[in-house]
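>>> got a predicted structure plus its sequence, pasted below:
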Amino acid sequence: MGFVYALGAYLSWGLLVPVHFRLLGAFSPSFILAERILWSILFVGGLVLIWRRRIRTPFPLTRRHGLLVVSALLIGVNWLLYLRAVDQGHLLDASLGYYINPLMSVGLGAVVLGERLRPAQGVAVGIATASVCLAVAWAGDLPAVSLALALTFALYGLVRKVVGVDPMIGFLAETLVLAPAALAFLWLTPDPLFPPDSRSLLLLALTGITTAVPLIWFAAAAERLRLATLGLMQYLAPTCLLALSVLAYGERVEPHRLVMFGLIWLALALYAADAFRAGRAARG
């Protein structure tokens, strides 16, 4: 099920979420962020009440659960950076950031959690790393938003894996931590909390679903998969985002990113083939 959860999360982030937020272009990124935090609380809070008997409670609380404050701040910053990139038409820079992120996840898994790669997996990670380095060297620079998106989400994945709390409970806790800042911003902004036109109100309300569901799936996958596997699967999201930015929104893709795209999919194929062989051997 870990693969299914990860697949659902990454396809949502690569295709559904960017289209949704482009439809909210009339609002500022900060306003959308504040609204999505509050709508996410309502949506996930309702799910927790409905499924409370099936959810693992985090009690008694331990010092480790305090890390949810850290994960809340990391995901809040990541959301804001992503919304600004979408608002300013920099989907390709966001895509590059999420290409770099899996490499950071693999590195954190090795350094912090002591995860070890099989030889074929090491080759796959090496190809992916070389492709990103080649693309950055070819372009001559690394956009700051790309690096920030990669770093914040890689650290977020690490923290959520270490905390090990139920995905819905963890996400609800994170949004509750961010809620005071969201309420303060909405109190001070001149924009109304509930837009008068029903289309905008519906799109803002749906941010609760398109925000919460992929993150819950991601947290569920993080509990079940190694960070290296989770990180390499994440290439699905920026690949979809890259295709969307070019085919739907007319951004121009440079040749170095096409080279990176091909090499990364080669790395994914190697990693998947090795995982398949290891799974067959274990079943045997």
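Cool, the structure landed.

>>> make it CA atoms for all contacts and neighbour counts henceforth
Will do.

>>> can you give me the helices in the protein?
Along the chain, the segments classed as helices by DSSP state H run 2-11, 17-22, 29-50, 67-87, 91-111, 119-139, 144-163, 167-188, 198-224, 227-233, 236-247, 255-283.

>>> do you know which of those lies nearest Thr57?
helix 167-188 (7.6 Å; C-alpha to C-alpha).

>>> quick check: buried residues in that closest one?
167-179, 182-183, 185-186 (16 or more other C-alpha atoms under 10 Å).

>>> coming back round to it: just send the helices of the chain back as TSV, with distance to Pro58 too.
TSV is the format used below for the helices of the chain (distance: least, C-alpha to C-alpha, whole Å):
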stretch	distance to Pro58
helix 2-11	21
helix 17-22	29
helix 29-50	13
helix 67-87	12
helix 91-111	24
helix 119-139	34
helix 144-163	10
helix 167-188	8
helix 198-224	15
helix 227-233	22
helix 236-247	30
helix 255-283	32
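
>>> for comparison:
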Amino acid sequence: MNTETETSGWIFGISAFLIWGFLPIYFKYVSHVSAEEILAHRIVWCVPFTLLFMLMLKKRLLLASIIKDKKLFFGLIVSTLLITCNWYVFTWAVTHGQILSTSLGYFINPIFSILLGVIFLSESLSKFQWAAVVLVSLGVLNQIINYGEIPWAALTLATSFALYGFMRKKLAVDSLNGLLVETLIAFPFALAYIIWQIYTSQAVFLNYSSLTDVLLIAGGIITAVPLILFAAAAKKIPLNSIGFLQFIAPSISFVIATQYYNEHLGTEQLMSFVLIWIGLSMYLVKPMRAVFGRRTSRS
């Protein structure tokens, strides 16, 4: 892999995670719209934008072959349920003043992915990495003990995205065709919901402001673009580099929540984040050595 190719991969990867990190600002601008309506528009408008991007990138449409492959198609139905669940909970959390919960969810997501690898792919962890898993688990347990309730939004985001990533890793389909099929599966339900909302005069779309309408339509772009950038990055840089980059998004969301939207960060909640950060730092030692060691050896 040449330096120019890897450099472009880093640019694509960083761009994808920057967009995901700043997404809460977009959802705050449409927080007067219900999470259900936002999700429906995100799905509906993602379809034409994904098709447009595929045309621009000269990607071959594989709809017929995917539908004929029953095992693959069923797998994409499952992944559709997982990603729409993830999108809905993220939207609900942000529009209900819980950006910190989304940040927590995506900080602990890698640990869920690690455990899936251990359980289903027979991947092994060193004692140091197991210690990291324990620390992250203690961070979540601290939340439960001090708040008297399970941080369901964070855990749902973490588990749904980890399972989604696991499913997509096992399915033999590229990211754009996969995203297109997933959104097409959800499309009729989302479109029916929008039509019903308009028919019963409950829709914000077309009834509030032109800016809101544009922002809801733009939901398709903000769904498709970072996924396309991420897919491009994954082909150009190693997986451990991607693992290193994935903490950009929740870090940005954490800063946005505490500094821009003034979400309350209590001592107990901060302690949970600290435990999780320490655990993640421990786990990242090996990937970071691999990434920077490789770059140093080439210079």
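Now that the structure is in, tell me what you want to look at. Predicted, not measured: the structure shown is a model, and the values here were computed from it.

>>> got a TM-score for the two of them?
The TM-score (TM-score structural alignment, normalised by the length of the first structure) is 0.83; 281 aligned residues with a C-alpha RMSD of 3.1 Å.

>>> grab the most central residue of the second structure for me.
Centroid check for the second structure by C-alpha atoms, centre = their mean gives Phe161 as the closest residue, at 6.3 Å.

>>> wait, doesn't that one sit right on Leu81?
No - using C-alpha atoms under 8 Å, Phe161 of the second structure makes no contact with Leu81, being 10.8 Å away.

>>> contact partners for Leu108 of the first structure?
Taking C-alpha atoms under 8 Å, 6 or more residues apart in numbering, we find Leu108 of the first structure in contact with 154, 158, 227.

>>> so what's the residue count around the last one?
When neighbours are defined as other C-alpha atoms under 10 Å, Leu227 of the first structure has 26 of them.

>>> okay, now the residue nearest to it when sequence neighbours are not counted: neighbour count?
Nearest non-adjacent residue to Leu227 of the first structure, counting by C-alpha to C-alpha, 6 or more residues apart in numbering: Gly109, 5.4 Å away. As a burial measure, Gly109 of the first structure scores 22 neighbours (other C-alpha under 10 Å).

>>> and Gly109 of the first structure, what pairs with it in the second structure?
Matched by TM-score structural alignment, Gly109 of the first structure corresponds to Gly117 in the second structure.

>>> alignment lookup: Ala182 of the first structure to the second structure.
Checking TM-score structural alignment: Ala182 of the first structure goes with Ala190.

>>> any idea how far that match lies from Glu37 of the second structure?
8 Å (C-alpha to C-alpha, to the nearest Å).

>>> run through who's touching stretch 97-106 of the second structure.
By C-alpha under 8 Å, 6+ apart, stretch 97-106 of the second structure touches 24, 90, 93-94, 151, 153-158, 247, 249-251, 253-254, 257-258, 263, 273.

>>> which part of the first structure matches it?
The aligned range for stretch 97-106 of the second structure is 89-98, by TM-score structural alignment.

>>> ok, back up a step: out of the helices of the first structure, flag the one nearest Arg56 of the first structure.
Closest among the helices of the first structure, once you apply C-alpha to C-alpha, is helix 167-188, at 8.2 Å.

>>> burial count for the residue lying closest to Gly9 of the second structure once chain neighbours are set aside?
In this structure, Gly9 of the second structure finds its nearest non-sequential neighbour in Ala233, 4.3 Å apart by C-alpha to C-alpha, 6+ apart. Using other C-alpha under 10 Å, Ala233 of the second structure has 26 other residues around it.

>>> kindly report the same for Lys70 of the second structure.
There are 11 residues near Lys70 of the second structure, going by other C-alpha under 10 Å.

>>> separation between it and Phe254 of the second structure?
Counting by C-alpha to C-alpha - Lys70 of the second structure and Phe254 of the second structure are separated by 41 Å.

>>> counting neighbours, what do you get for the closest residue in space to Thr223 of the second structure that isn't next to it in sequence?
In space, and not counting its chain neighbours, Thr223 of the second structure is closest to Cys46: 6.5 Å by C-alpha to C-alpha, 6+ apart. Using other C-alpha under 10 Å, Cys46 of the second structure has 26 neighbouring residues.

>>> map Thr3 of the second structure onto the first structure.
Per TM-score structural alignment, Thr3 of the second structure is not aligned with anything.

>>> same check, this time on Lys28 of the second structure
Per TM-score structural alignment, Lys28 of the second structure is aligned with Arg22.

>>> give the contact list for that match.
86-87.

>>> measure it to Ser200 of the first structure for me?
Distance from Arg22 of the first structure to Ser200 of the first structure, by C-alpha to C-alpha: 12 Å.

>>> try Ile209 of the first structure
For Ile209 of the first structure, the distance to Ser200 of the first structure - C-alpha to C-alpha - is 15 Å.

>>> next, the buried residues of the match of stretch 97-106 of the second structure.
So, applying 16+ other C-alpha under 10 Å, buried residues of stretch 89-98 of the first structure: 90-98.

>>> what's the answer for stretch 13-26 of the first structure, then?
For stretch 13-26 of the first structure, by 16+ other C-alpha under 10 Å, it's 13-15, 17-19, 21-22, 24.

>>> okay, these in a markdown table with distance to Phe194 of the first structure next?
Listed next are the buried residues of stretch 13-26 of the first structure as a markdown table, based on distance: C-alpha to C-alpha, whole Å:
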| residue | distance to Phe194 of the first structure |
| --- | --- |
| Trp13 | 25 |
| Gly14 | 28 |
| Leu15 | 26 |
| Val17 | 21 |
| Pro18 | 22 |
| Val19 | 21 |
| Phe21 | 17 |
| Arg22 | 19 |
| Leu24 | 14 |
